[in-house]
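Participant: with the sequence up front, the predicted model follows.
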Amino acid sequence: MNFILEKSYLDINIKLNKTSIEIEEEEREDMKIDFKELRKKTSGELFDISFWEDKLVIKEKDWSILPMAMSFFNDELETTLVLKIPKNISVEGNIVTVNGDIDINAIKLDGKLKTVNGDIQIGYIQCNTLKIDCISGDTRIEKVNGFIKSKGVSGRFLIEKGHLKGFSHKGVSGDIYINADFELEDDIQINSVSGDIYLNVHSYHNDRHIYITSLSSDTDIKGTFPKDKIHIKKKMPTIKSFPFKDFMPMIKDVFSGFNTYKDDIDGEPNAEKQEPKSEKHQNEVAMILKMVSDGKINIDEAERLIKALK
């Protein structure tokens, strides 16, 4: 399927329940949508696709209401939506996947990427602000130019290089690796329950600060940076005074982002079937953290249990 863009701008709203997505920036005039392993007729039966006034909407249909043969075919098939766009267009909007990966080679994107049980891989991202929510999956950005806001449960977060304008992260179980030039337009805020934090600062510009708060994470900062701009607070559990309550607001905020997945997929029947799985994972993580707060297990044991849930 090919579509002509009237402007150098694209608004997207993509919601997938079992399908991965790849976005490829190419030397081309039009936009193309393709599905690996699917015939054109079959893709029309599985996905609702609309495009008007440079707005693209793709929603995966509820497989439970499809004809029996088609539904059985879908259960056996793993497909990937491939979106090919012209170079240098600006993209705005949201991509939501459940049990599917997000793979982008290069893009100018402002909006949100959300996934449950899937990895996020980005070759190059230029953005004013990009929000990333990921549960049970890793996020890897090869090169960045912009501000990243992320939340994560049980998964690593990696930025390999680029120019970081700002960064905030709230996470439960998962290491953070950032290797970049820090050209900060806002303070960096990192809150982590468990998972180590590694920052390699190639250069540091502007009068901004880095705030890191963790419960059991090790923090390692290398490179060129003003030491007076770095603020690290580590709250370790003790028998008499356990700082779990200080992390509960952050943990609730992380989980609140994932509680909206059902709304993000517009409450379709298939979304209702997927929701209990992510909700169950959240409840299990919360139960493990409660065991830590009650002194029943230690932080290392909790981290191993959380990772085992994946």
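Facilitator: Sure, I can see it. Residues are numbered from 1 along each chain as shown.
Participant: contacts, neighbours, all on C-alpha from now
Facilitator: OK.
Participant: which stretches of the stretch 51-200 of the chain form strands?
Facilitator: Counting by DSSP state E, counting those that start in this stretch, the stretch 51-200 of the chain forms strands over residues 55-60, 80-86, 90-98, 102-104, 107-116, 120-135, 139-153, 157-159, 162-172, 176-183, 188-192, 197-205, given from the N-terminal end onward.
Participant: would TSV of the ones you listed with distance to E272 be doable?
Facilitator: Below are those laid out as TSV (distance: least, C-alpha to C-alpha, whole Å):
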stretch	distance to E272
strand 55-60	13
strand 80-86	22
strand 90-98	12
strand 102-104	21
strand 107-116	14
strand 120-135	17
strand 139-153	21
strand 157-159	28
strand 162-172	25
strand 176-183	32
strand 188-192	30
strand 197-205	35
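Participant: another one to put next to it:
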Amino acid sequence: MTSEQGASASAEDLVKTYGSGDTEVHALRGVTLSFRSGEFTAIMGPSGSGKSTLMHCLAGLDVATSGRVHIGDTDLTGLSDKKMTILRRDRIGFVFQSFNLVPTLTAAENITLPSDIAGRKVDQDWYDTVISRLGIGDRLDHLPSELSGGQQQRVACARALVGRPAIIFGDEPTGNLDSRSSGEVLSILRAATDEFGQTVVIVTHDPRAASYADRVVFLADGKIVRELPRPSADDVFEMMKNLDDLPADDSGSDAGVTADTTAGAELGKHESGSVAPESGSVAPESGSVAPESGSVAPKSGVGRHAADAGSGADSTQAG
């Protein structure tokens, strides 16, 4: 079976369980979802809904109990560890809350690390374009410890973009940043879609972060209960308040995730020197996000679609 045409990634009837018998936990229950090329998607839901488990399965960092995952036309089912590592390195970009930069390497060395490991020459013109767009040309010789949190996450974004992956996954990519830096990073991810045609998927608790996306997928009580196109922070905030009252959305994907992820404990052993989230990294809720004046600006308001930045959404902690 092939993936949905035009999809950078897709999941079909994805099931993930942990334990057995009385201790069995259903983390994913029949998730079917696709991500179109050149689209920015935010995944939201209460804490413990399994959002990160879903992302880890999509990114090949965890293996589903049943169902299928495609990255482009490649079915991840049954791939050997070696082939999975190569696929993650060559076709998937990661931007995680903890930055995951190698502390002994400069920013430039961190950015080219996946290509260096693969023995692949970096496209210098594309590299220069990415570095210029992210505004880190004067920080390339610095170690991570010499960079601010926002600068470190810019380096992580550059690392994800330079390899031209099929898709970029962000697991709470602004969770460790202040509002100003969060706005910068989200604007960069938005620009990656608008200017570079990149497919971006993030997990977030923050309505303002979600408002940068083209659509938001909401998870609650083991089901995808709604998809919201062209979200504003206000709309996302209202939807999150009422998730428990919404029936499962039968008009589109039928999917579910119910348990907090425990997949992170296995993540660190997948890679040797390549880009992977830290062991056990399940992102806590991020704070509010406000774009920086003069940075890579979203099209209007807060995020891409918000017309009004001033609502209760800025202090929301969803779950």
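Facilitator: In hand now; what should we look at? A quick note: this is a predicted structure, and the numbers were derived from the prediction, not measured.
Participant: tm score of chain vs chain?
Facilitator: After superposition, the two chains reach a TM-score of 0.27 (TM-score structural alignment, normalised by the length of structure 1), with 155 aligned residues with a C-alpha RMSD of 7.0 Å.
Participant: nearest to A69 of structure 1, of the strands of the stretch 51-200 of structure 1?
Facilitator: strand 55-60 (17.4 Å; C-alpha to C-alpha).
Participant: report the angle between the closest one and strand 90-98.
Facilitator: Angle, strand 55-60 of structure 1 to strand 90-98, by axes from the mean of the first three to the mean of the last three C-alpha atoms, to 10 degrees: 10 degrees.
Participant: by contact count, what packs against strand 55-60 of structure 1?
Facilitator: Packing partners of strand 55-60 of structure 1 (3 or more C-alpha pairs under 8 Å, 6 or more residues apart in numbering; DSSP states H and E): strand 9-16, strand 47-52.
Participant: from those strands, which stretch is densest packed?
Facilitator: Between these, strand 9-16 has the highest mean count of neighbours, a mean of 20, where neighbours are mean count of other C-alpha atoms under 10 Å.
Participant: can you put the strands of the stretch 51-200 of structure 1 in JSON lines and add mean neighbour count and distance to S256 of structure 1?
Facilitator: Putting the strands of the stretch 51-200 of structure 1 into JSON lines (neighbours: other C-alpha atoms under 10 Å; distance: least, C-alpha to C-alpha, whole Å) gives the following:
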{"stretch": "strand 55-60", "mean neighbour count": "18", "distance to S256 of structure 1": "23"}
{"stretch": "strand 80-86", "mean neighbour count": "19", "distance to S256 of structure 1": "28"}
{"stretch": "strand 90-98", "mean neighbour count": "21", "distance to S256 of structure 1": "15"}
{"stretch": "strand 102-104", "mean neighbour count": "20", "distance to S256 of structure 1": "21"}
{"stretch": "strand 107-116", "mean neighbour count": "22", "distance to S256 of structure 1": "13"}
{"stretch": "strand 120-135", "mean neighbour count": "20", "distance to S256 of structure 1": "11"}
{"stretch": "strand 139-153", "mean neighbour count": "22", "distance to S256 of structure 1": "10"}
{"stretch": "strand 157-159", "mean neighbour count": "20", "distance to S256 of structure 1": "19"}
{"stretch": "strand 162-172", "mean neighbour count": "23", "distance to S256 of structure 1": "12"}
{"stretch": "strand 176-183", "mean neighbour count": "21", "distance to S256 of structure 1": "21"}
{"stretch": "strand 188-192", "mean neighbour count": "22", "distance to S256 of structure 1": "15"}
{"stretch": "strand 197-205", "mean neighbour count": "17", "distance to S256 of structure 1": "23"}
